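Undergrad: Sequence plus the predicted model coming up.
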Amino acid sequence: MTASCRGRLNSLSLLQRCKVTGNDGDIGHVRLALFDTVDWRIHFLVLESSPWLFGRWVLILPSLLLQPIERGSMHMDVSRRTVRTSPTLHPLQDISVQQARSALLHYGQPVPPAADVPLLIETALLDCELSSGGLGIGRVVDLVYDDVDWTLRYLLVDTAAWWPGGHRVLIGVRWIEAIDIEAKQLRLSVDRAAIRASPPFQDIASIDREYESQLHRGHGRDRYWIEPPLAA
């Protein structure tokens, strides 16, 4: 058994403000992340290009971005020409299966049979109301992802509506039982008692393995990572 390769945990709100540069100049800014709710992987990012490309919205693969985010900027190991010819996404339209396939082919990636899995944008989950057992849990205010494998890990939830003086907490995305995007409702498999016992969220930089372990223990959940073997 080997340890999993772990990146830093970052928020999509921070990623959304990031400037992206290419091998021959500025490309644009990240506007949206597109992910599925099967394995919660971020498949694509949507960039609003700089004036050099007339502000077009284009699809890129997150694997092309060199991490970590430094001072609100990331570098993408491609040329402007590659971005210029990448699939364009209309700001008011969802990504189609054909656009997803075209983007993978454009960047030289294989198109898996599951490429037609419906993709959501991060704004679909923001402001969703969470409930458990018919009781309100809170409202989604941000999403937290791993910046190496580009997988969503947590919802950042504001609990103030039912817990006066309460704090913001992290909820694992895999603890979601049901999603109703149109109604902006998420049903969870955790309860208020466990939420109250959750370690308070301070900031992204404060999330470490000890914090995550405490969070998972409090909810009676298995940890998603693989621990390295103990030294003999």
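TA: Okay, I see it. Note that the coordinates shown come from a computational prediction; the quantities given were computed from them, not determined experimentally. Numbering: from 1, shown residues only.

Undergrad: contacts, neighbours, all on C-alpha from now
TA: OK.

Undergrad: Just the terminal-to-terminal distance for stretch 168-177.
TA: 20 Å (Cα to Cα, to the nearest Å).

Undergrad: List the buried residues for it?
TA: Neighbour-count burial for stretch 168-177 flags 168-174, 176 (criterion: 16 or more other Cα atoms under 10 Å).

Undergrad: Now do that stretch: distance to the chain's middle.
TA: Centroid separation for stretch 168-177 versus its chain: 13 Å, with Cα atoms, centre = their mean, to the nearest Å.

Undergrad: Looking at the buried residues of stretch 168-177, which are in strands?
TA: Within the buried residues of stretch 168-177, residues falling in strands by DSSP state E are 169-172, 176.

Undergrad: now, which of those sits nearest residue 64?
TA: Checking these against residue 64 by Cα to Cα gives residue 172 as the nearest, at 26.2 Å.

Undergrad: put this beside the first:
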Amino acid sequence: MLRSVKDIRGYLLKAQDGEIGKCSDFLIDDKQWVVRYIVVDTMKWLPGRKVLISPISIGDAEALNRRLDVALTKDQIKEAPPLDADAPISRQYELDYNRYHDLANCWVGTPVWEPHVHPFLLHRSKADSYVSKMEAGDPHLRSAKEVMGYNIQATDAPIGHIADFIVDQDTWIVPYLVIDTINWRPTSKKVLIKPDWVEKVGWRRKKLLLDLTSDQIKNSPTYDPSMPVNQECEVRLYDYYGRPYDRKKEGVQ
């Protein structure tokens, strides 16, 4: 199930024994292009406190009811290590968080949820995998809300900005970025770009550099936010760029 981050924002999160709040943001790993954490607005339950939920703890996603089920109790969430700072989140915090929830350290695996396709199937058996370096902060972990609006640079010219992210709600992988070309066109046109086509991420300059020309992006198939990103849409995009489409590796399973 491919859905827009903007659409998922506001989903209710329900623990095993009650509601904990609403989805307010996502922390996305730009190296593996996956949602590593869902940021929860706990509202009146834990006022003023930021809570992170790993996709490993997310069960069913109900689009009709706009709800995500969390395989944790409210006490488990409440007693988790508190997060005082914004991203980048320290590796030490992630280690403490994963040990507390008995989760694997997902940044060491390839593919990201190794050995499973779906994060919900991951368990502690891989949790003590080798960690190459303890960093003060993870430079690849960014707020989706922060990154929306970052400029897009084609090989020959600036071409637009990031308007949204498309997320696979089964795997929480980000198969597409939504680019709005309104900055350089008389009317707004949104297009989909694969993260694989991002050559470099310049966080300080708030810019993504693509391995595509501005004309390629301008003339690519239009993305309509009111329509689902299905196999037909994906195949059309791949055909346009002349790239092979592998159904097993892309968003539609």
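TA: On my side now, so go ahead. Keep in mind that this is a model prediction, so the values were computed, not measured.

Undergrad: Report the TM-score for the pair.
TA: TM-score for the superposed chains, counting by TM-score structural alignment, normalised by the length of the first structure: 0.85, backed by 220 aligned residues with a Cα RMSD of 2.1 Å.

Undergrad: picking up where we left off before, a markdown table for the buried residues of stretch 168-177 of the first structure, including distance to residue 17 of the first structure?
TA: A markdown table is the format used below for those (distance: Cα to Cα, whole Å):
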| residue | distance to residue 17 of the first structure |
| --- | --- |
| 168 | 22 |
| 169 | 23 |
| 170 | 22 |
| 171 | 23 |
| 172 | 24 |
| 173 | 23 |
| 174 | 26 |
| 176 | 27 |
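
Undergrad: can you count the residues close to the residue mapped onto residue 21 of the first structure from the second structure?
TA: When the second structure is aligned by TM-score structural alignment, residue 21 of the first structure is paired with residue 14. Applying other Cα atoms under 10 Å, we find 21 residues neighbouring residue 14 of the second structure.

Undergrad: and if you look at residue 23 of the first structure?
TA: Look at residue 23 of the first structure: counted by other Cα under 10 Å, it has 12 neighbours.

Undergrad: What sits closest to it if chain neighbours are left out?
TA: With Cα to Cα, 6 or more residues apart in numbering as the criterion, residue 23 of the first structure has its nearest non-adjacent residue at 5.2 Å, and that residue is residue 79.

Undergrad: what do you get for residue 45 of the second structure?
TA: residue 20 (6.7 Å).

Undergrad: now residue 17 of the second structure
TA: residue 73 (5.8 Å).

Undergrad: my read is the residue nearest to residue 45 of the second structure is in a strand, agree?
TA: Yes: under DSSP: H, G, I helix; E, B strand; the rest coil, residue 20 of the second structure sits within a strand.

Undergrad: For it, give me its contacts.
TA: Applying Cα atoms under 8 Å, 6 or more residues apart in numbering to residue 20 of the second structure gives the contacts 12-14, 40, 42, 45, 74.

Undergrad: right, and the residue nearest to residue 17 of the second structure touches residue 15 too?
TA: Yes: between residue 73 of the second structure and residue 15 there is a contact under Cα atoms under 8 Å: 5.4 Å.

Undergrad: Settle it for me: which of these two has more neighbours?
TA: Neighbours per residue (other Cα under 10 Å) separate residue 73 of the second structure from residue 15, with residue 15 holding more: 22 against 15.

Undergrad: Identify the residues contacting the residue nearest to the spatial centre of the second structure.
TA: Central residue of the second structure (Cα atoms, centre = their mean): residue 35, 3.3 Å from the mean position. Contacts for residue 35 of the second structure (Cα under 8 Å, 6+ apart) come out as 26-29, 55, 172-174.

Undergrad: helix or strand for the alignment partner in the first structure of it, which one?
TA: Aligned counterpart of residue 35 of the second structure in the first structure: residue 42 (TM-score structural alignment). Following DSSP states H and E, one finds residue 42 of the first structure within strand 42-49.

Undergrad: compared with the second structure, how much does that strand deviate?
TA: Mean deviation of strand 42-49 of the first structure relative to the second structure after superposition (mean Cα distance after the TM-score superposition for the first structure): 1.5 Å.
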